[in-house]
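Novice: predicted coordinates and the sequence they were generated for:
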Amino acid sequence: MSIKVGDRIPEFQTTDANGAVFSINTLLGKKPLVLYFYPKDDTPGCTKEACAFRDSYEDFSDLGAEIIGISGDSSTSHQKFASRYKLPFILLADKGNVIRKQFGVPTNLLGLLPGRVTYIVDRAGIVRLVFNSRNASQHMPKALEAIRSMK
């Protein structure tokens, strides 16, 4: 079962790039969210996607939105990735792909690679856009357009 437009996102808790416990409840009700699931730190497509979100981070911030990247990589991997590319947003470690499964994010390439899906979530925790594309360069513009349309 996958999360679709109009659904409330599931509550979840995990660790961030610093190894600190992160609960989605700390942001729900406060600001719109861009939750983007990506396959792996430091791969060409994922780096391109992360840097696109980084380069537009101020645009999202000005609109009151928070960006959160989620992959199955460890907190240590996320910390290195964020440091190397100066990523100003939250990266979450999804050990065992638990959050990915809660959202129903599909896998690609015969189930070998984790999928790339972006969810735009309003302040109330309701999904307003689900964008599923292997094309990493399309996620940031779609997310920014959706956040702008919520204003």
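Specialist: That came in fine, so what should we check first? Numbers count the residues shown, from 1 in each chain.

Novice: please make it C-alpha for all contacts and neighbour counts, starting now.
Specialist: Noted.

Novice: quick one, helices of this structure?
Specialist: 44-55, 57-62, 75-85, 98-103, 139-150 (DSSP state H).

Novice: could you export those to CSV, including columns for distance to Ile9 and mean neighbour count?
Specialist: Listed next are the helices of the chain as CSV, based on distance: least, C-alpha to C-alpha, whole Å; neighbours: other C-alpha atoms under 10 Å:
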stretch, distance to Ile9, mean neighbour count
helix 44-55, 21, 19
helix 57-62, 20, 15
helix 75-85, 23, 17
helix 98-103, 8, 18
helix 139-150, 17, 17
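
Novice: I'd like those as CSV, with distance to Tyr36 appended.
Specialist: CSV is the format used below for the helices of the chain (distance: least, C-alpha to C-alpha, whole Å):
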stretch, distance to Tyr36
helix 44-55, 9
helix 57-62, 14
helix 75-85, 14
helix 98-103, 10
helix 139-150, 8
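
Novice: here's the one I want to compare it with:
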Amino acid sequence: MTSIPENIPAPVDDGACDHLRGQALPNVTLTSSEGRPVNVGSLAGTVVLYFYPRTGRPDRPSPDGWAQIPGALGCTPQACAFRDHHRELTDLGVQVFGVSTQDSGYQQEAVDRLGISFELLSDENLALAQALELPLFTVEGVTLNKRVTLIAKDGEIQKVFYPVFPPDDHVYEVIDWLKDSSR
């Protein structure tokens, strides 16, 4: 699925990310879909970190009621949108990382299947989510990220997008903000 259906419930801004702007990215090391360690706090330049709940797999069903959870549906379309605009983002001097609580093997499957041209970072132990106090939710006993996008420059969070909806069009908001902030 590369777009989301109409009439799905939209998430609401509950203030869970109000504290993030101006905060430093913490020195938390995550494993990337390439299997390498990435220390988020040492990422230089402009970085987009988009947090998403989970990518689905064709051979596994989504959790029961997934489409009715506000903001849950749309991870694959969001990843594909960032993939499709990755060149434009890198031309703006930006590094892009997707972040979920799925393990790096699961993420590597998504990278391969979807042709994603950037790394996904595994926060399966919730180290980054806890350090940043990100909003989370639990489905079928699994803790997942709510959808949030952070733009950091030289380690400081400059922009927070929360809630993110619709996720398949969100990349345009990110690109517009990056272009406006560089003027």
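Specialist: Done, it's in. Quick caveat, the model's predicted, so the values are computed rather than measured.

Novice: closest to Leu33 of the first structure out of the helices of the first structure?
Specialist: helix 139-150 (8.5 Å; C-alpha to C-alpha).

Novice: that closest one corresponds to what range in the second structure?
Specialist: Using TM-score structural alignment, helix 139-150 of the first structure lines up with residues 170-181 of the second structure.

Novice: likewise for stretch 65-73 of the first structure?
Specialist: The aligned range for stretch 65-73 of the first structure is 94-102, by TM-score structural alignment.

Novice: measure Leu35 of the first structure to Thr14 of the first structure for me?
Specialist: Going from Leu35 of the first structure to Thr14 of the first structure by C-alpha to C-alpha, to the nearest Å gives 14 Å.

Novice: my bad, Tyr36 of the first structure
Specialist: 15 Å.

Novice: run the chain-centre distance for stretch 47-55 of the second structure.
Specialist: 1 Å (C-alpha atoms, centre = their mean, to the nearest Å).

Novice: how far does it stretch from start to finish?
Specialist: End-to-end distance of stretch 47-55 of the second structure: 21 Å, with C-alpha to C-alpha as the criterion.

Novice: could you do stretch 132-146 of the first structure as well?
Specialist: With C-alpha to C-alpha, one end of stretch 132-146 of the first structure sits 14 Å from the other.

Novice: what's the counterpart of Asp16 of the first structure in the second structure?
Specialist: Asp16 of the first structure maps onto Ser32 in the second structure, by TM-score structural alignment.

Novice: do Ser83 of the first structure as well
Specialist: Using TM-score structural alignment, Ser83 of the first structure lines up with Asp112 in the second structure.

Novice: residues touching that match, list them.
Specialist: Neighbour list for Asp112 of the second structure: empty [criterion: C-alpha atoms under 8 Å, 6 or more residues apart in numbering].

Novice: related to what we said a few turns ago, more crowded one of Leu35 and Thr14 of the first structure?
Specialist: Remark: of Leu35 of the first structure and Thr14, Leu35 carries more neighbours, 20 against 17, as counted by other C-alpha atoms under 10 Å.

Novice: what lines up with that one in the second structure?
Specialist: Checking TM-score structural alignment: Leu35 of the first structure goes with Leu49.

Novice: I'd say its match and Ile151 touch.
Specialist: Yes: between Leu49 of the second structure and Ile151 there is a contact under C-alpha atoms under 8 Å: 6.4 Å.

Novice: what sits against the residue most central in space within the first structure?
Specialist: Centroid-nearest residue in the first structure: Tyr36, 2.2 Å away (criterion: C-alpha atoms, centre = their mean). Shown in contact with Tyr36 of the first structure (C-alpha under 8 Å, 6+ apart): 67-70, 116-119.
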